[in-house]
Every structure is written in structure tokens, then in C-alpha cells.
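Participant: My questions are about this predicted structure, shown below with the sequence.
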Amino acid sequence: MFVRLSHTFVQKMKLNSAVFHSIFTPELKKLAAIFTNYGYDLRLVGGAVRDILDGKKPYDLDFATSATPDQMKKIFEKENIRMLNTNGEKHGTITARINDRENFEITTLRMDISTDGRHAEVKYTTDWKIDAARRDLTVNSMYLSLDGTLHDYFNGYENLKDRKILFVGDTELRIKEDYLRILRYFRFFGRITNDPNMHDNSALKAIKNNASGLSLISGERIWSELSRILSGNYAEEILKKMLDLGLAPFIGLPEKDDLDIESFEKICQLRSRYDFNPISYIAVLLKDENQIMRFHSRVKLSSYERDLALFLINSKLESKISLKYYQDLIVCKKEKLSYIIEFLKFKEEEDLIKKLESWEIPVFPINGHTLRSYGIKNGKQIGFILNKMKKIWVKSDFQLNKEDLLVKLPDITAKLKNEVS
């Protein structure tokens, strides 16, 4: 069914699928009844609608409503519904906790007054089409009433069925409103398409023309989207397309000619066998520590991601691949087992991975307290003796126990005296 509305067509259809009915918890039923009783429209929006239409049960349910935040607050206060995260109110979002079991984020319909490529000044509206028009992609611009009625203002359902990713309305304008939409285009392209080459040419042209706008976007937001692209479908094809369009310098990467494309292609070929951390794709793509640190300064990696990337970049040409070598790294140099496993995936060392994953990491049986009980009080002397004992312990394949090592104490202290004298 299509309804004429302001020079566009609104597709309306009624859902009656098992996936749709599966979302109706007692809490959602209560929320729906509250909005119905007070005369305000409440609809599912965005990813939840897309997933339900795709036959997938959504993880998160986001809602839009014709009620303003103040009206929602009055309703919830009257119904003794607890509200959380009041910071969302300035963006038009109220979070209601129903029955102390389930949280629901409900956002008032909005229209953009002005945008600067990062933020938008908005005002509230009761027009669903206007709210849909400010969204990024057609597959994200649909609403689903809780009676099962789909409200589709921009042909999102047809695009979803055709596995197409298109911007809502004017592509260039949508991108200039928020340049992060460039990366969101590629993320949803990987999620929806069945063909990694089936891009919308007008979208690619607009992305290329506006690539520099990504320099306005915070590193955290860049990495949030990029890491999901790298973890998603067609990561190899999508990232290469992004590089061809000139996005690299604006997301912290060198130009394509200064990247290790061959290693990147190899890790992508291994995706069917291994799950890789998103930063691993970047680490093998880059060539040295300086490139890693420049990328880190742009996107603000976590300390774990930064250190994993540095470990991988330094291990890239590693020729010493043996169980004992990596055991020594873990015990003596305190390298994280997860870093080593990630590297060995790239090297396709199945046997070593299994052995390390089943290996119980031994604990060095001597510490400073042990040596103090033998009358050694000087901190430097304790450090010297522990270092010597650990080397002996490692050489024994971690077999020597506390008593075995303490037998060596007289010889080590003698060597210490000789070195001092």
C-alpha cells in the first residue's frame, strides 16, 4: 500500500512474523500501553526495524515518539516509571526502566535546523516524514508501529530487499550534515550487500568529494566505525575502496602506496579460519612503529589495542617460531598470551596456538621475600639474584622448584661478591 505524502510515497505494510512477535516482553507491552493511553504515537526505529524485516531478532530496541521529553517525563512520573541517564534529555531522549527489568530509549521526533558536519541543532516535530528525512541511509529510516505497521518514507524496505545502501534524499547534503556518515555508509554496505562491488556510484562520488570532512570527526568516532568495518563482511574490498577514494589521510592512515597491502590481503584471506582483533588488520597494513603511533594519535586506541599493534608490527618478520621461544616471552618479558596467539594466527601456526592455549603458565617460585628470609636485604642484590635464578629456571624449562633454585644461592651470591669486588 502506498500513500501520497508531500511529493513522496509512504509504503505501509503489516508485519505478522514470529521475529516481530518475539520482541514483545511484558515490559514492552506495558510501555506500549502507556503511550496508547496518553494518546502519543510510539514506533520502533532504525536498526531494530531493519533487523526484523531481515528476519533477525534485534539486540536493541530504539523508539521514536511524537511526545516531547517534557511530556514523556510527566507521563512516566505519573505512572511511577523510573527514568535513567538524564544526559540524553538534551538530545530528546528519555530512558525508561520498566518493571526494574528492561530499559527503553525513546527519542522525540526531530528536524535539523543547522549542521556543521559534526553536530546538528534540532527542534522537535510531530511529522514522521521530517524525522525520517534527517536520517542517514534509507534502510535506517523506517519505523514500525507496535501493531506491525511499517512506515517507509524513502523506499528503505525495497533497498533492503535489493541489498542496496543508499543515502536518504540528497546524498551530498546527507554527508555534509555529518561526515561520519561516510564511514557509516561502508559499515552498513558490508552488513547488507551480497556483492562487494555493488556500490551506488553517486554515493562514491559524493564520498570522494567530501573525504576531507572526516578530519572534523573525533578519532574515537572514526575508530568505532572503522573497527566495525574491519570486523564485518567484505573488509578487504571495502577498505581498498576507501583507500581508492582518498580517505586514508583523514582517518590516520598513510597513502595506499605506503601500506603493506599484501599482508592485509593475507589476513583477510584467513578470516574464515580465525577471529582477529580489528586492530590486527591495521597492524599488518602498516609498516613500522611510527605509522602505528600516528594512527593511534588520530583514533585514540585503547592501551591494549596500541600495545597489540606494536607487538604485531615488531613480530611481523619474526623468524624464531618455537614453543619455547614464546613461552620465554610470556614468562620473562611478560608479553600477553593473547598478543602471541594473534600473531600466530597470522602465521597460521595451528599447532603452536593449541599448545600455548593449553599451557598452564608457570609461576617463578622465588621472590624478594624469599631472599630476605635468607638474610639478603639490599634491593640491588635481590634484583641481581632473582635475575640469575630466573635464567636458570627458564633454561630448565621451568622444571626447577623453589628448593632446587635455593641450592644455587651460594654460587650466585659468590658471583655477586666477585662482580662487586
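Facilitator: Here it is on my side, so go on. Residues are numbered from 1 along each chain as shown.

Participant: Going by C-alpha atoms from here, please, whenever you check contacts or count neighbours.
Facilitator: OK.

Participant: got the buried residues for the helix ranked longest in the chain?
Facilitator: Longest helix in the chain by number of residues, with DSSP state H as the criterion: helix 379-395. Neighbour counts over helix 379-395 (16 or more other C-alpha atoms under 10 Å) mark 381-382, 385-386, 389-390, 392-394 as buried.

Participant: So which elements touch whichever helix or strand comes after that helix?
Facilitator: Heading C-terminal from helix 379-395, the first helix or strand you meet, by DSSP states H and E, is helix 402-406. With contacts taken as 3 or more C-alpha pairs under 8 Å, 6 or more residues apart in numbering; DSSP states H and E, helix 402-406 sits against helix 379-395.

Participant: which stretches of the stretch 1-150 of the chain form strands?
Facilitator: Listed in chain order, the strands of the stretch 1-150 of the chain (DSSP state E, counting those that start in this stretch) span 2-5, 8-14, 42-45, 62-65, 82-84, 93-98, 102-108, 110-115, 120-124, 143-145, 149-152.

Participant: another structure for you, compare them:
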Amino acid sequence: MNQIEPTTMKIDNEDFRTLFTPQLLKLRDLFAKRNYELRIAGGAVRDLLMNIRPADVDFASTATPTQMKEMFEEDKIRMLHKRGEEHGTITCRIDDCENFEITTLRVDIVCDGRRAQVEYTTDWQLDANRRDLTINSLFLDLHGNVVDYFGGIRDIETRRIAFVGDARQRIQEDYLRILRYFRFFGRISDCTEHEHDTIQAIVENKDGMAGISAERIWTELKKIVVGRMADEVLKAMIEQCELQKYLGLPKECNLERFHTVFNRFSKTVEPMTMIACLCEDEHQIAEFHRITKLSNDERLLGEFILSERQSAVENLKNDDWWIDRIVDLEVRPGHENQQDRLRQRLVQLAKSVLADEERIQMIENFEAPKFPITGRDLMEAGVRKGPHVRNVLYYLYNLWKESRFTESKYSLLERAKDSDIPDLSKERRKSISPKR
């Protein structure tokens, strides 16, 4: 490719200076002594230019992995064996207190839309050219000089999100870049309009997303749906690009509900709550799970919101309904040791139906009464062992709940031998118990 004269600028702010720990200075001197170049790369440079202290700092170097390992071994620097070494990344730990990830400059040789075969290079421009967005293609040397080959500095200043070089080529190298584009648009853009050619490139290449792994899709999407401007970003993804089927979302997404809930609770809502806002029934959560391979807790939260949402809307101002849900989720026999997780599901349900702050605080702070009967109590009272104990336990639990939690242990045990106790089969218990 043609050599480009990079744009440079000096940076010297407090966030940059705080990076220079004694360990980083030691790392810098280690590379300089052997004439290997070492620079901060990518997102950390972008954040520093936006006056944001970077959470993670990645480094790039002209040294190959073999050269780095020889150097660290010679100076008795501990190396951590992490995934990534096969891609040219070496992780070292200096003074047993700070880790550094350094990746050799690379150029993509063959790309299949998911991963690339790479070769090492000493050309910083070639490495910058293989990155996704201009704002992520920047380097920063350890003297404070930002090196920019593709207009990333200007794009940060104007809050423009653009692919490096040709958008179609960048997308075809890794189709996940479609989602990365939208994530960074939400994080950085100061407008809601997308450049026509960028949207056209995404639409032309969206079928490639079918080959992306579920984990990679969900990693990006969960950041988008609770990120800055999530409602506007989702609207573009769905209405302009029609990405739903590649994300496991229903064809007809409820963007109005998503917008309303996001604008009310954007700082405290969970990603699965926002996904549930787009859906109308539990089957759609099942399809989303098929595409994204949710964790068990994420899937159960989505299913819980979809199964309870209509009742929650109808009982939005009914204190007893919400209290009953708390008690059913946390106190019903068999739900021991799950209280915190189950309470949070109820809080997320309340947010998904736009409960007021007073009700949410009540749900968060309500101290659930303790059901006074255990299986041991029943056996000591002479109830025959086996499945009948659980039937009696559920029967007494329902009596206690109907009394608004006032029935005493003594009075409940008096009812343990009632002749009309229903036979709660496994299927019946499952149907009346909240999903776990």
C-alpha cells in the first residue's frame, strides 16, 4: 500500500501522566535498550484524546513474540501464559504488581470474515490499516506523540465514526465490525444520523453476520442495548439495516417500549431487560437464546419478565401483588439461598413496566416475612414421610399467604392433618412455582 505521512499531535494531560508507573518506565527502558519501538495502541489512545482515563491499556511493538520472550527471560521478567500468544500477544508482569499486554505489529494476509491469518511487520501504517475504525487506529508513543495514519484525530474531534479505508473491505474482514461500528457510534457520536455509504456497506454485507459466534454477538450487543444512545442505535440497526435475524431478535421489535424504558432507567437496567422490552412472548426469548447462547441467569431473567409483564402492568399500583411476588420468589419452600438473585429479577421487571421510584424502592427494601414451617417441623408433628410432606408444606404455605403472613407456627401445624390437602404432583408444583 502507498505510504502515508501520518498526522501527529502532542498529548500531555493528567490521564496520560498517571499511566507512567515505575513498572511502565521499566518496560519502556527494556524495549528502548534493544531498539524495539513500543507504543500505546487503539482504544486507550482514543480515550486519552477524549479526556477519559482508559480502563485498559494495550501496547504494540516492532518486537516479535520470540524477541519479547527472549528479552523478558534475559531480564528475569515474569511472563503470563494467556490466550493470545498465537496472535502475537505476550503478557508480562513487572515487579509482581502490574501486567502489560504487548502485541507485535501485524498485517492480515487472509481473512474469512471471522478470523485472519496474520504476518508480523515493523510497519506501523500496515498495522493501523488492519484495524476497524479510524478512532481505534491511533498509536501513542511514550513521549506523548499521537501518530495517526487515517484521520482518527479529526474524527474524534468531530465525533465521526468511520471505518478505516473502504468500509466494505473492513466489514468483510470481520463481520462483527458491523456491531462494533454501532457500539462506538453510540459511545461517541453527537448526532443520530449515519453516513449513507456506511449504512449501505452494512446492508450489503449483513448476511456475513450469520457466521459470527454467539458469544461474540452477545458480547457486543449487551454493550449496545444499555450504552449511550441505545434507543437511537437500535432503531438504526433494525429500521435501516434489518439486522434482527442475525441477532436473534423478533422481526417486529417493540422499539417504542425500548425507548421509553431506556430513557427512564438507562443507568440501572440490565441488558436482558432491554432485550425483553423488544419482545412480546417467551418464544422470542428462546430464539434469542438460540442465537446468543445466554447464561442461565440471563435467560431466566428474560423469561421471567415476559411471563410476568402483563400481570405487572395490571397490578402496577397494587402493593399486595408485588409483595406476594417477593414472597413467592424468596420464601416459597424450595427457594432457599436464591433471595438476592430473585429479588433483582423482580426489580428489573418493575423497571420494564415503568414502575415509579417509590415502588422500586419498596421492592428493593421490603423485608420478606419468614414462613414459620419446615419439613422437619411436619415430620416431628407426625406427618408421614415422603412426597406427602411437600404437599402439606405447600398447602400450609398457601394458608399462611392467604392470612397475609399472620398465621402462627402453632395454628399452621394444627392444619397439617386436614383431610382435604390437595395432591400437588410434580407438574402441578412446577406450574404454580415461579421460574427459577
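Facilitator: Structure received. Worth saying up front: this structure is predicted, and the values here are computed from it rather than measured.

Participant: whereabouts in the second structure does the longest helix of the first structure align?
Facilitator: Using TM-score structural alignment, the residues of the second structure aligned to helix 379-395 of the first structure are 386-402.

Participant: to the chain's geometric centre, what's the distance from that stretch?
Facilitator: 40 Å (C-alpha atoms, centre = their mean, to the nearest Å).

Participant: Could you list the residues in contact with that stretch?
Facilitator: Under the contact criterion C-alpha atoms under 8 Å, 6 or more residues apart in numbering, stretch 386-402 of the second structure has outside partners 324, 332-333, 371, 373-375, 378-379, 383, 406-407, 412, 415-416, 421-424.

Participant: now stretch 150-162 of the second structure
Facilitator: Stretch 150-162 of the second structure is contacted from outside by 6-7, 46, 49-50, 133-138, 164-165, 181, 184-185, 188-190, 198, using C-alpha under 8 Å, 6+ apart.

Participant: What is the burial count for the residue mapped onto residue 9 of the first structure from the second structure?
Facilitator: Correspondence of residue 9 of the first structure to the second structure, assessed by TM-score structural alignment: residue 5. By the criterion of other C-alpha atoms under 10 Å, residue 5 of the second structure has 11 neighbours.

Participant: distance of residue 5 of the second structure from residue 62 of the second structure?
Facilitator: 19 Å (C-alpha to C-alpha, to the nearest Å).

Participant: Give the burial count for the closest residue to residue 377 of the first structure other than its chain neighbours, as a bare number.
Facilitator: Distances taken as C-alpha to C-alpha, 6 or more residues apart in numbering place residue 371 nearest to residue 377 of the first structure, at 7.8 Å, with adjacent residues excluded. Counted by other C-alpha under 10 Å, the residues lying close to residue 371 of the first structure total 19.

Participant: what's the mean deviation for the longest helix of the first structure versus the second structure?
Facilitator: Compared with the second structure after fitting, helix 379-395 of the first structure has a mean deviation of 2.0 Å; criterion: mean C-alpha distance after the TM-score superposition for the first structure.

Participant: For residue 45 of the second structure, list the residues it contacts.
Facilitator: 136, 138-140, 146.

Participant: Of those residues, which is the nearest to residue 228 of the second structure?
Facilitator: For those, the residue nearest residue 228 of the second structure by C-alpha to C-alpha is residue 136; the value is 18.3 Å.

Participant: I'd guessed that closest one sits against residue 46; true?
Facilitator: Yes - using C-alpha atoms under 8 Å, residue 136 of the second structure is in contact with residue 46, at 6.5 Å.

Participant: out of these two, which sits in the more crowded spot?
Facilitator: Per other C-alpha under 10 Å, whichever of residue 136 of the second structure and residue 46 has more neighbours is residue 136, with 26 against 23.

Participant: pretty sure residue 40 of the second structure is in contact with residue 143, am I right?
Facilitator: No - using C-alpha under 8 Å, residue 40 of the second structure is not in contact with residue 143, being 10.6 Å away.

Participant: Which one's more surrounded, these two?
Facilitator: residue 40 (20 against 10).

Participant: Residue in the first structure paired with that one?
Facilitator: Using TM-score structural alignment, residue 40 of the second structure pairs with residue 44 in the first structure.

Participant: With residue 190 of the second structure instead?
Facilitator: Using TM-score structural alignment, residue 190 of the second structure sits opposite residue 194 in the first structure.

Participant: From residue 193 of the first structure, how far off is the closest residue to that match other than its chain neighbours?
Facilitator: In this structure, residue 194 of the first structure finds its nearest non-sequential neighbour in residue 163, 6.5 Å apart by C-alpha to C-alpha, 6+ apart. Applying C-alpha to C-alpha, the value for residue 163 of the first structure to residue 193 of the first structure is 5 Å.

Participant: and the aligned partner of residue 162 of the second structure in the first structure, how many neighbours?
Facilitator: Aligned by TM-score structural alignment, residue 162 of the second structure pairs with residue 166 of the first structure. By other C-alpha under 10 Å, the residues close to residue 166 of the first structure number 26.

Participant: Check residue 311 of the second structure too.
Facilitator: For residue 311 of the second structure, using other C-alpha under 10 Å, the count is 10.

Participant: could you say which helix or strand contains it?
Facilitator: helix 296-314.

Participant: Which residues belonging to that helix are considered buried?
Facilitator: 298-307, 309, 312-313.

Participant: Stretch 155-164 of the second structure now?
Facilitator: Buried-residue list, stretch 155-164 of the second structure, by 16+ other C-alpha under 10 Å: 155-156, 159-164.

Participant: With stretch 230-241 of the first structure instead?
Facilitator: In stretch 230-241 of the first structure, counting by 16+ other C-alpha under 10 Å, buried: 230-236, 238-239, 241.

Participant: So which of those is the closest to residue 266 of the first structure?
Facilitator: Of all those, residue 266 of the first structure sits closest to residue 236, with 9.7 Å by C-alpha to C-alpha.

Participant: What's the match for that closest one in the second structure?
Facilitator: Alignment note (TM-score structural alignment): residue 236 of the first structure maps to residue 231 of the second structure.

Participant: The residue lying closest to that match once chain neighbours are set aside and residue 59 of the second structure: what is the separation?
Facilitator: Of all residues not flanking residue 231 of the second structure in the chain, residue 259 sits nearest, at 5.1 Å (C-alpha to C-alpha, 6+ apart). Relative to residue 59 of the second structure, residue 259 of the second structure is positioned 38 Å away (C-alpha to C-alpha).
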